[in-house]
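A.B. asks: let me see the structure of the following:
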Amino acid sequence: MRSAAVVGTGLIGTSIALALRGRGVATYLIDRDPEAARNAAGLGAGLVAVPPAPADLAILAVPPQHVASALREHQLRDLAHDFTDVASVKVRPQEEAAELGCDLSRYVGGHPMAGRERSGPLAAQSDLFQGKPWVITPGAGARRQAVDRVTELAELCGARPVVMSHAQHDRAVALISHTPHMVASLVAARLLHGDESQLQLAGQGLRDATRIAAGDAELWTDILGSNATAVADVLEEIALDLREVVDALRDLGAGAAAPERQRTSRAHLTTALARGVQGHGRIPVRTPGGMRLSGVAAGK
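C.D. replies: As a prediction, the model looks like this:
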């Protein structure tokens, strides 16, 4: 890849541009917010300009609800030979792009599985994607050259390309990203009801559990709304688990409850915690040689 146009110079777009510039790719920055583009350029992410000739690849680093309209706009302007996006939802942008009459043969969806709780170009890092999965979701009509260019983009950024269907991707991120963000936000919101003396006792465990809740609320509203059904399915299952835990705790808190009921409730609580340990053990850990399951999941 010799040239790329990055549309949207927030955290992800600027991080991609920095990574590409570090690999010698001529990178052009486009943003409706001139200050954001200038800040990205000031970091060395590229030139604030439209490329003089169509770039090899345009990366649409815009929220999910704007992907299709941005794709149509920049295809009509002949910004690049091929196009990708980095939105964290894939089904809806693909459907909307088809409805708008975009050339889907030159468009391959993408999603780098990396980010930070901070946003904006000044939070960007050239190594943000190093060793991280980068999901690629080619549609049935995507041409081979477009798929190859998006794969090369991921590799130039130091990521590991992973090919999935649009629906597979959206179900996966509902489980491992979108629902955790919503749950972390709900837990963090409870802190609004705590007094200062309580919050002074907060430790690293609470910070770890709520760290991602610091993300941009408007952006996450767009993300969750664009993947609403898949997220709702996971949250509904969590709600059922929570109901069982609440009932068990109520029973344990009622000292007058029958001993047998107390034992049953304690067993429910232990089961919920043990399943959490087992689930946590299934999260892959990063190693110099790639990804592997953690010791718990691997039976160690």
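A.B. asks: going forward, measure contacts and count neighbours with C-alpha atoms only.
C.D. replies: Fine.
A.B. asks: quick one: the strands in the stretch 1-150 of the chain?
C.D. replies: Remark: strands assigned in the stretch 1-150 of the chain by DSSP state E, counting those that start in this stretch are 3-7, 26-30, 47-48, 55-60, 80-85, 107-112, 133-138.
A.B. asks: what about those, which gets the closest to L273?
C.D. replies: Set against L273 and scored by CA to CA, the strands of the stretch 1-150 of the chain come closest in strand 133-138, at 29.0 Å.
A.B. asks: tell me what angle the closest one forms with strand 107-112.
C.D. replies: Orientation check (axes from the mean of the first three to the mean of the last three CA atoms, to 10 degrees): strand 133-138 against strand 107-112 gives 160 degrees.
A.B. asks: here's the other one to compare against:
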Amino acid sequence: MRSALVVGTGLIGTSIALALTRRGIDVHLSDTDEGAARTAASLGAGHTGRPAQPVDLCILAVPPARIGAMLAQAQREEWSRVYTDVGSVKALVHTSAEDAGADLSRFIGGHPLAGRERSGPLAARWDLFEGRPWVLTPGATTSRDALNQALELVSLCGAVPVVMDTDEHDHAVALISHAPHLVAALMAARLEGAREESVRISGTGIRDLTRIAGGAPELWEDILAANAPAIAEVLAAYATDLTAAVDALRAVAGPDAEAAKRGAANLADLLRRGNAGQARIPGKHGTASASYTAVPVLISDRPGELARLFAAAGSVGVNIEDVRIDHSPGREAGLVELLVDPTVSDRLAADLAASGWTVQS
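C.D. replies: Here you go, the predicted model:
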């Protein structure tokens, strides 16, 4: 690949462009919002304007509902030799492209599984896709050239290619991304009218659960509409479990001892299933999820404190696998939980305490 055209200079499009320019690819940028394209160019993502000659690969980084018609137009006007997209749904894209008369032999669907709560070119990062899955959905007529160009794109962006069927992809992202976003939004919406005293004592649990609810509503409206059937199917299963949980809780709190016993058993089963499902989420480097022990350390909210704590852990030869931070309400301090291998947690706690850190038991 020597040249590429990125159409759509939001977070994903600009991040792809930044990754490609770092690898020496001649990148052209196009957007209906000329200001966004100029902003991406000023960040070093490439240069604005369509190329005079067809490029090697055109990446359509626009909302899924627009991809099919845009692909057909791009092929009529010969923007590129081959094309891919980065839409978060795939069946709609393939169907709309076929309906628009696009040549699907020169197209391969794509979806990088990476993102941020922020949107727009200013949120872009060249390393956004490093180590992340990038799904490719070749069709029955996809050419070898299109597949190879897409695989090179994934490699240049540092991602890991995963080949899937379009329907399989759409159900998968409904399960692991789209439905969870709606659930996070539903939970966060409960906080909108909550009493201030309740919100003030929020901790890491509710923060982690609602983090993705901070995504741009206009972007997610398009995504949810494009994959509505698959998302509805997943949410219907959620609703069944949620109804069962409500019934179990009411039974536990009720006067019937036998019903309370059954309710407690149902809640225990739901929690067990939750443990089993959470354990299936891949851990570091795609390996099986591991169990870590938390070493809680109280630190002040001063510049450099977190770095100093990490350095202290490193100085005793302990690798920090993950970290959680909970800020104290009304105080310039926070509780940092260092997640480490269980075999070294006691030693780390003792060494940190000996060095003057406040380690909670």
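A.B. asks: tell me how they score on TM after superposing.
C.D. replies: In this superposition the chains share a TM-score of 0.95, using TM-score structural alignment, normalised by the length of structure 1; 292 aligned residues with a CA RMSD of 1.2 Å.
A.B. asks: rewinding a little: can the strands of the stretch 1-150 of structure 1 go into JSON lines with extra columns for mean neighbour count?
C.D. replies: Output for the strands of the stretch 1-150 of structure 1, formatted as JSON lines (neighbours: other CA atoms under 10 Å):
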{"stretch": "strand 3-7", "mean neighbour count": "25"}
{"stretch": "strand 26-30", "mean neighbour count": "24"}
{"stretch": "strand 47-48", "mean neighbour count": "20"}
{"stretch": "strand 55-60", "mean neighbour count": "24"}
{"stretch": "strand 80-85", "mean neighbour count": "25"}
{"stretch": "strand 107-112", "mean neighbour count": "27"}
{"stretch": "strand 133-138", "mean neighbour count": "24"}
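A.B. asks: looking at those strands, spot the one closest to M182 of structure 1.
C.D. replies: Closest among the strands of the stretch 1-150 of structure 1, once you apply CA to CA, is strand 107-112, at 19.3 Å.
A.B. asks: circling back: kindly reformat the strands of the stretch 1-150 of structure 1 as JSON lines containing distance to T270 of structure 1.
C.D. replies: Shown next, in JSON lines, are the strands of the stretch 1-150 of structure 1 (distance: least, CA to CA, whole Å):
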{"stretch": "strand 3-7", "distance to T270 of structure 1": "49"}
{"stretch": "strand 26-30", "distance to T270 of structure 1": "53"}
{"stretch": "strand 47-48", "distance to T270 of structure 1": "57"}
{"stretch": "strand 55-60", "distance to T270 of structure 1": "46"}
{"stretch": "strand 80-85", "distance to T270 of structure 1": "43"}
{"stretch": "strand 107-112", "distance to T270 of structure 1": "36"}
{"stretch": "strand 133-138", "distance to T270 of structure 1": "34"}
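A.B. asks: of all those strands, which lies closest to E99 of structure 1?
C.D. replies: Of those, nearest to E99 of structure 1 by CA to CA is strand 107-112, at 14.0 Å.
A.B. asks: distance from that closest one to the middle of the chain?
C.D. replies: Centroid separation for strand 107-112 of structure 1 versus its chain: 12 Å, with CA atoms, centre = their mean, to the nearest Å.
A.B. asks: which strands or helices does that strand pack on?
C.D. replies: Packing partners of strand 107-112 of structure 1 (3 or more CA pairs under 8 Å, 6 or more residues apart in numbering; DSSP states H and E): strand 80-85, strand 133-138, helix 144-156.
A.B. asks: and A174 of structure 1, which of these is closest to it?
C.D. replies: strand 133-138 (14.1 Å).
A.B. asks: that closest one vs structure 2, average offset?
C.D. replies: Between strand 133-138 of structure 1 and the aligned residues of structure 2, the post-superposition mean distance stands at 0.5 Å (mean CA distance after the TM-score superposition for structure 1).
A.B. asks: by how many degrees do that strand and strand 80-85 diverge?
C.D. replies: Taking the same axes, to 10 degrees, one finds that strand 133-138 of structure 1 is oriented at 120 degrees with respect to strand 80-85.
A.B. asks: identify the residue nearest V336 of structure 2 in space, chain neighbours excluded?
C.D. replies: Sequence neighbours aside, I325 is the residue nearest to V336 of structure 2 in space, at 4.6 Å (criterion: CA to CA, 6 or more residues apart in numbering).
A.B. asks: sorry, wrong one. I was asking about A55 of structure 1.
C.D. replies: Leaving aside its chain neighbours, A55 of structure 1 sits nearest to A80 (4.3 Å; criterion: CA to CA, 6+ apart).
A.B. asks: can you pull the contacts of the one you found?
C.D. replies: Applying CA atoms under 8 Å, 6 or more residues apart in numbering to A80 of structure 1 gives the contacts A4, A5, A53, P54, A55, D56, L57, A58, H74.
A.B. asks: L122 of structure 1: which of these is nearest?
C.D. replies: Nearest to L122 of structure 1 among the contacts of A80 of structure 1, counting by CA to CA, is A5 at 18.9 Å.
A.B. asks: list the contacts of that closest one.
C.D. replies: Neighbours of A5 of structure 1 in contact, by CA under 8 Å, 6+ apart: T27, Y28, L29, I30, V50, P51, A55, L57, A58, I59, L79, A80.
A.B. asks: neighbours of the fifth one, how many?
C.D. replies: I take that to be V50 of structure 1. Applying other CA atoms under 10 Å, we find 16 residues neighbouring V50 of structure 1.
A.B. asks: wait, T141 of structure 2 touches D103, no?
C.D. replies: No. If you go by CA atoms under 8 Å, T141 of structure 2 and D103 don't touch, sitting 9.1 Å apart.
A.B. asks: the more surrounded of the two?
C.D. replies: Looking at T141 of structure 2 and D103 with other CA under 10 Å, you find the greater number of neighbours at D103, namely 17 against 12.
A.B. asks: the longest helix anywhere in structure 2 vs structure 1, mean deviation?
C.D. replies: With secondary structure taken from DSSP state H, structure 2 has its longest helix at helix 228-253. Compared with structure 1 after fitting, helix 228-253 of structure 2 has a mean deviation of 0.8 Å; criterion: mean CA distance after the TM-score superposition for structure 1.
A.B. asks: could you identify the helix or strand that succeeds that helix?
C.D. replies: Of the helices and strands lying after helix 228-253 of structure 2 in sequence (DSSP states H and E), the nearest is helix 257-279.
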